[in-house]
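Q: Sequence unavailable; structure follows:
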């Protein structure tokens, strides 16, 4: 191919501008606008990079809510709705795994188990209401069981135990230790579900100075705060491995 043919096959910018009816300066201005990103676009791109970094650091656990909290702690003023939009544009989302099928136990004394708490989850002082709950954790050769005690006033876990069985003998030392660490001097409500370890004679003895409250049968919302805590740690961490 000779030089003349090459030039003819690759028209000049002037020739192209004449052909489409625009000036050369207009062409360059358009190119500049196309290639130049506005400050707003650059800011969006930067924040999306921050969002993805936080998401990856959380092992892909965090959703828009928690990422928004992280960004705000760094000084960014951004709405959770905007973070969710940017996450969708990035094609990322919180990764949760479905937990294993749960197992339940019923008590033959169901009619005697009264729900005194009645979903009143905001006591006025510490050590007014404790909630206790056991959740299972799958391991290589079966299950282990995590029992936690939460003070509803602060939503803090104030005692916990990890055991290989659902025996009440694992719960008794936990309650004794928690009472000792909290220096209990006033009666309090202890709320639980109707699991066998919480309806046993030994449990009644160790909680003799407490007012016992029980969730309605097959109704986890009555113990929602600690149920949510166990669901959260299983969803975000345990079920991933």
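A: That came in fine, so what should we check first? Because the structure is predicted, anything quoted here is derived from the model rather than measured.

Q: contacts, neighbours, all on C-alpha from now
A: Noted.

Q: Check whether residue 121 sits in a helix, strand or coil.
A: Classification of residue 121 using DSSP: H, G, I helix; E, B strand; the rest coil returns coil.

Q: my bad, residue 181
A: helix.

Q: ok, residues contacting the helix or strand containing residue 226?
A: Following DSSP states H and E, one finds residue 226 within helix 224-236. With C-alpha atoms under 8 Å, 6 or more residues apart in numbering as the test, helix 224-236 has contacts from 61, 96-99, 121, 131-133, 135, 137, 148-150, 152, 155, 220-221.

Q: Also stretch 180-193?
A: For stretch 180-193, the external contacting residues (C-alpha under 8 Å, 6+ apart) are 117, 127-133, 198, 207, 209-217, 220, 223.

Q: Against that first model, consider the following:
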């Protein structure tokens, strides 16, 4: 049986069934005894150019031929521009990564264009399609799933090193560069750091300012020897929420915190009281802060004196003297608060509490203590 041919009038009537009478393509194709894909092609051709659709015998006017040639050329030029943009990270990768990219995007661009843009052969691609995945590819798929799980569990805040330590803790042996490659392939990117802290304009008593006893020595031989403290603020629809925290330099654990709608001495005092209560009134303790008016206040200084705490303060205008505390607040904002909008202070309080007590202390891996969480580091120190 020869190939069936259809007159232009037949094609137009078939298209009208779909476009004007509301008959589905599948139903119209069955009624007319033609292939469904053929009818879809007719509908698409008519929609593109109703006046010149179905010229018959494949003949086109010279101007139509030129327009069609230019249209195809423009499409290819756009593809040659867009393919390298999407696949720029793969240009230095192996052929498996490039072939995977082609599989993912061959519904958008022809395979020949993709192969040409990425510098691989079509025959190689089709041979790769029929080949069983290599052991390395299967391993990358397994490790890649663990990488993504770690990244998502950190609320999309972990970089490659912390993800790497999560994967190692999960029993997988691999290198850091492999983790970086798998994160790059899956477009997993931690948020960049931004350091910004408005000044404290409160009144200070010069007599209460202490010397810089800590002197940037941010290591401690045991828990409850060196504490550092500071406060920051978070914007909500109700106004500022001020967050004070006390951090133990031994494990980088937040041992005390306080939140309030006002920036007063009571804010920082409450954080210190919580730390003393939770850590069992430690002795021989050094407390370091900046020279904020809250820390030099009579109320706060009396509280430290009553508990025998030695006071240390940063030099004027020198944020690096309390860099470890600045680092914690930077992590809090980048990893949690800066990308959220809080309707109320209570909502912000709940989120800060969740970050400190449910993520930072028990789970977040800290580079300074060997990529352990503060709680795990203290636990291992007690068992040592």
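A: Arrived safely. Since the model is a prediction, treat every value here as computed from it, not as a measurement.

Q: ok, residue 213 of structure 1 - contacts?
A: 113, 114, 115, 116, 117, 189, 190, 191, 192.

Q: The last one: neighbouring residues, count only.
A: Residue neighbour count, defined by other C-alpha atoms under 10 Å, stands at 25 for residue 192 of structure 1.

Q: residue in structure 2 matching it?
A: Aligned counterpart of residue 192 of structure 1 in structure 2: residue 289 (TM-score structural alignment).

Q: re earlier: which of the contacts of residue 213 of structure 1 sit farthest apart?
A: Checked with C-alpha to C-alpha, those reach their widest spread between 113 and 189, with 13.4 Å between them.

Q: Next, the contact list for residue 137 of structure 2, please.
A: Residue 137 of structure 2 neighbours (C-alpha under 8 Å, 6+ apart): residue 96.

Q: And it, what's its match in structure 1?
A: So, by TM-score structural alignment, residue 137 of structure 2 is matched to residue 41.

Q: Tell me the secondary structure of its match, please.
A: Following three-state DSSP, residue 41 of structure 1 is assigned to helix.

Q: What is the burial count for the alignment partner in structure 1 of residue 324 of structure 2?
A: In structure 1, residue 324 of structure 2 lines up with residue 225, judged by TM-score structural alignment. Each residue near residue 225 of structure 1 was counted by other C-alpha under 10 Å, and the total is 18.

Q: One more: the one 4 residues further on?
A: Applying other C-alpha under 10 Å, we find 17 other residues in the vicinity of residue 229 of structure 1.

Q: coming back round to it: which among the contacts of stretch 180-193 of structure 1 end up buried?
A: Neighbour-count burial (16 or more other C-alpha atoms under 10 Å) applied to the contacts of stretch 180-193 of structure 1 gives 117, 127-133, 198, 207, 210, 212-217, 223.

Q: Tell me which of the contacts of stretch 180-193 of structure 1 fall in strands.
A: Among the contacts of stretch 180-193 of structure 1, the ones falling in strands (DSSP state E) are 129, 130, 131, 132, 133, 211, 212, 213, 214.

Q: Which strand or helix spans residue 192 of structure 2?
A: For residue 192 of structure 2, there is no host helix or strand (DSSP H and E).

Q: neighbours of it, just the number please.
A: Around residue 192 of structure 2 there are 9 residues (other C-alpha under 10 Å).

Q: Next, the residue most central in space within structure 2: secondary structure please.
A: With distances taken as C-alpha atoms, centre = their mean, residue 156 lies nearest the centre of structure 2, 3.6 Å away. Three-state assignment for residue 156 of structure 2 (three-state DSSP): coil.

Q: Show me what it aligns to in structure 1.
A: In structure 1, residue 156 of structure 2 lands on residue 60 (TM-score structural alignment).

Q: Would you check that that match makes contact with residue 97?
A: No. With contacts counted by C-alpha atoms under 8 Å, residue 60 of structure 1 stays clear of residue 97, the gap being 11.5 Å.

Q: Now do the helices in structure 1.
A: Assigned by DSSP state H, structure 1 shows helices spanning 3-9, 13-20, 24-35, 39-57, 64-73, 80-90, 171-182, 201-206, 224-236.

Q: Output these in TSV, with distance to residue 163 of structure 1 appended to each entry.
A: Listed next are the helices of structure 1 as TSV, based on distance: least, C-alpha to C-alpha, whole Å:
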stretch	distance to residue 163 of structure 1
helix 3-9	80
helix 13-20	78
helix 24-35	62
helix 39-57	31
helix 64-73	31
helix 80-90	39
helix 171-182	9
helix 201-206	16
helix 224-236	15
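
Q: Nearest to residue 143 of structure 1, out of these?
A: With respect to residue 143 of structure 1, and counting by C-alpha to C-alpha, the nearest of the helices of structure 1 is helix 224-236 at 13.3 Å.

Q: distance from that closest one to structure 2 after superposition?
A: Compared with structure 2 after fitting, helix 224-236 of structure 1 has a mean deviation of 1.5 Å; criterion: mean C-alpha distance after the TM-score superposition for structure 1.

Q: how far is that helix from where the chain is centred?
A: Centroid displacement of helix 224-236 of structure 1 relative to its chain, using C-alpha atoms, centre = their mean, to the nearest Å, is 8 Å.

Q: Stretch 131-148 of structure 1 aligns to what range in structure 2?
A: The aligned range for stretch 131-148 of structure 1 in structure 2 is 228-245, by TM-score structural alignment.
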